[in-house]
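Asks: Got a predicted model here, sequence first, then my questions.
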Amino acid sequence: MDVRRGGEGGDGRRRAGGDFAGAAVVDRAFAVLRAFDAEHRALGLAELSRRTGLPRSTALRMARRLVAAGALERRGDGRYVIGLGLLEIATLAPRGHGLRAVAMPYLEDLFHVIRRHVLLAVLDEEEALLVERLSAPEAGPVRFRVGGRMPLHAGGAGLVLLAFAPAATQERALRRFTAGESVDALRDAEDLRRLLAEVRRGDYAVGSRSLPYPRATAAAPVRGPSGAVVAALSVVGPLDGFDPSAWIPAVRATARAVSRRLAEDEVPE
C-alpha cells in the first residue's frame, strides 16, 4: 500500500497549508493505523514503514503524533500498539458499539439457549464487519474475531447483508464469486443470485459448509427505525448434531426483537 501521493496534486506538488496538505496528513495517519491487524498487533518502525509505504522519517513522525493523541502507544521494546484513545472514540460509533449495546441482551438470551456461536455483523463497504460474537467451547472453531472482516458471501450473516445491499454491491459480488468460498449449495454466480432472492423473500438465510471445517449457519436481518437492514444476526455451529433450519424461528425472533428495540431507542442507522 503506497500512500505517499495522498494529498498531492496531479503534478505531485503539495499545497502548503491547503486542503491537499491536510488530506495528506489524515491519509497517512490512517495508513499507519491500518497497518495493524490481528496478525500484526505490535509493529516496529521498520515494519510500519514497510506496511504503509511511507519513508521511515514520515512513519516515525506520524507514529509520534498518534502516540501524543492516544491513538497509539509505544511499548518498552520500542514497538507500537493501538492505543486506548481509539477504543474510547470507537465506543461512540452507532453502527458498532451503539448497535451492540442494544442487541446484547437479546444475543445473550439466544446464546444461552443454543450454546453455539452467535454473531452480529454490519455491512462496511463491501465486507461484513463483525461487531459481536458470543461463543461456547462446544460450538467448535470459528475464524472471525470481533472487529474482523468477512467476505459477504462467506457465511449466513454476510449473505443476509449482501441480499439487502445496494444492487451495485450485489453485482460486484456476483462477478467475483468463486465456488467453494461460500455455502456448499452455491456452485456458481447464478446460484448465488437465486439464493439472495430467496433470502429477501423469506427474510432469513440458511446453509452449510464443509471447508475449512464442517459447520452450518442460520441468519436473519436486523432492521433500523426506517425499516432498512442495518445488521445481520447469525448462529454458527458444527454440522454434526446441528440442524440450522431448526434455529430459524429463534434467530428471526431475536433479530426482530433487536429491530424493535432499535426503533424504540431511535439508534441512528
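Replies: Now that the structure is in, tell me what you want to look at. All of these numbers come straight from a predicted model, not from anything done at the bench.
Asks: going forward, measure contacts and count neighbours with C-alpha atoms only.
Replies: OK.
Asks: immediately after the host helix or strand of residue 24, which helix or strand?
Replies: Assigning secondary structure by DSSP states H and E places residue 24 in helix 19-33. Next helix or strand after helix 19-33 toward the C-terminus (DSSP H and E): helix 45-52.
Asks: what helices or strands is the next helix or strand after that next one leaning on?
Replies: Next along the chain after helix 45-52, taking DSSP H and E as the criterion, comes helix 56-69. Packing contacts for helix 56-69, counted by 3 or more CA pairs under 8 Å, 6 or more residues apart in numbering; DSSP states H and E, involve helix 19-33, helix 45-52, strand 72-74.
Asks: For the helix holding residue 24, which helices and strands make contact with it?
Replies: Helix 19-33 packs on helix 45-52, helix 56-69, going by 3+ CA pairs under 8 Å, 6+ apart.
Asks: Included below, for side-by-side comparison, is a second structure:
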Amino acid sequence: MELQIEDEKEQRGIQSIEVGGQILVVLADSGGPMTLKQLAVQAKMTPAKAHPYLVSFGKIGLVAQDPVSGRYGLGALALRMGLAGLRQLNPVRLAMAAAVELEQKIHHTVALSVWGNAGPTVIHLEESSHPIHMNLRPGTVMSLTTATGKIFGAYMPARKMERFVEESMHPHAIPHVIGALRNWKDMQRDLQEVREHGLARAIGQPIAGVSAFAAPVFDHNGHLSIVLTIVGPTGGFDPDWTCANAQALRDCANRISTQMGFATVDS
C-alpha cells in the first residue's frame, strides 16, 4: 500500500506549471514573436491570465519581451535548454529503440542506414520472422537504386550525390553494393517521386522477390541523419503508398525527426 501511495505522489504534478507551459509550447511552435493577445488565444486562456506567467517566465529567462514592439519570444534560458537538449540526443540510439517498436507493429525487418565512405550503409537490423532472400547485414552498402539509396539521393545535397554517382560508375570505385548503378540524370524521376511521397519504394527490384519502403529522419538543421527502411518478401508486402505499413514507417521516422528537433509536417 505504501508503494502505491508513493507512485501516486510521483505522478502528481503542479497544475499551474502545466498551464503556464502551454504558453511556452505556443512560443516554441510559433516561429516568431507574438503579441499577448495572440499568445493568449493560442494557449486557450485570457490575456489577464497569460500575463503573470509571461512576467515570471521573463524573470528566469524563458521568455523575452521586445522593448519596441512589446511582442514576446523565447528567452536566453529557453535557447540554452534547447541547445543542451540537442547536444544530448543520440540519433542512432533513438532510431534503434524506434526500430524495435516498428518491427513489432508491422512484422517486417527494419534497417537503419547512414551515409558512409562507400555510400548508404546499413548500421543496424531489427529482423522479423519473415525471411528475406538477400544478404543484408550491418555494413552492407546499398546502391542509390534501392529504396534506402533513393532517400539519400533525394535528400542529400544534389552536387554531392551527382559526384558520388559519377565516381560510382567506375568499376573499381567502391566495393560490392546491393542494387544496380544508374547515371544521375536517369534517377531524377525516381527522386522526385520520393520527395512527393516523403518515402522511397522498391517493389521486387533491384532485388528480385524483395520489396521495401524507406523514410528519411532529419536533424534539427533539416539535414538527413538516418534512413529507416522496412524490408520484406514481395509476396507479402503491400506496395501502396498509403498502406498501413507505409504510414507506420512515416509516423516512426517523423517521431524520431521531431525528437531530433526537426519541425515535421503532418502527412
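Replies: Happy to help now that I have it. Every value quoted in this text rests on a predicted model; they were computed, and no experiment measured them.
Asks: What sits closest to residue 152 of the first structure if chain neighbours are left out?
Replies: residue 158 (4.0 Å; CA to CA, 6 or more residues apart in numbering).
Asks: Just give me the match in the second structure for the one you found.
Replies: Using TM-score structural alignment, the partner of residue 158 of the first structure in the second structure is residue 149.
Asks: still on that earlier bit, what about the helices and strands packed on helix 56-69 of the first structure, which gets the closest to residue 200 of the first structure?
Replies: Closest approach to residue 200 of the first structure among those is made by helix 19-33 (35.9 Å; CA to CA).
Asks: So which bit of the second structure is the closest one matched to?
Replies: By TM-score structural alignment, helix 19-33 of the first structure lines up with nothing in the second structure.
Asks: List the buried residues for that helix?
Replies: Within helix 19-33 of the first structure, the residues that count as buried by 16 or more other CA atoms under 10 Å are 20, 21, 22, 24, 27, 28, 29, 31, 32, 33.
Asks: Matching residue 195 of the first structure against the second structure, which residue comes up?
Replies: Per TM-score structural alignment, residue 195 of the first structure is aligned with residue 190.
Asks: same deal with residue 219 of the first structure?
Replies: Counting by TM-score structural alignment, the partner of residue 219 of the first structure is residue 214.
Asks: is it true that its match touches residue 147?
Replies: Yes - Residue 214 of the second structure lies in contact with residue 147 (CA atoms under 8 Å); the separation is 5.5 Å.
Asks: Residues that sit against both of these two, list them.
Replies: Residues within reach of residue 214 of the second structure and of residue 147 at once, by CA atoms under 8 Å, 6 or more residues apart in numbering, are 200, 201, 229.
Asks: Out of these, grab the one that's most surrounded.
Replies: residue 200 (29 neighbours; other CA atoms under 10 Å).
Asks: What does it correspond to in the first structure?
Replies: Checking TM-score structural alignment: residue 200 of the second structure goes with residue 205.
Asks: which non-adjacent residue is nearest residue 121 of the second structure?
Replies: residue 141 (4.5 Å).
Asks: gap between that neighbour and residue 100 of the second structure?
Replies: 22 Å (CA to CA, to the nearest Å).
Asks: So for those two, which residue has more residues nearby?
Replies: residue 141 (27 against 16).
Asks: compared with the second structure, how much does the host helix or strand of residue 217 of the first structure deviate?
Replies: In the assignment (DSSP H and E), residue 217 of the first structure maps to strand 215-223. Superposed on the second structure, strand 215-223 of the first structure shows a mean distance to its aligned partners of 0.6 Å (mean CA distance after the TM-score superposition for the first structure).
Asks: got the contact list for that strand?
Replies: Taking CA under 8 Å, 6+ apart as the rule, strand 215-223 of the first structure contacts 155-157, 160-161, 203-209, 229-240, 242-245, 247-248, 251-252, 255-256, 258-259, 262.
Asks: so of those, which ones are in strands?
Replies: 205-209, 229-238 (DSSP state E).
Asks: rewinding a little: any idea how far the nearest residue to the match of residue 219 of the first structure once chain neighbours are set aside is from residue 47 of the second structure?
Replies: In space, and not counting its chain neighbours, residue 214 of the second structure is closest to residue 229: 4.1 Å by CA to CA, 6+ apart. Distance of residue 229 of the second structure to residue 47 of the second structure, computed by CA to CA: 47 Å.
Asks: now residue 107 of the second structure
Replies: 50 Å.
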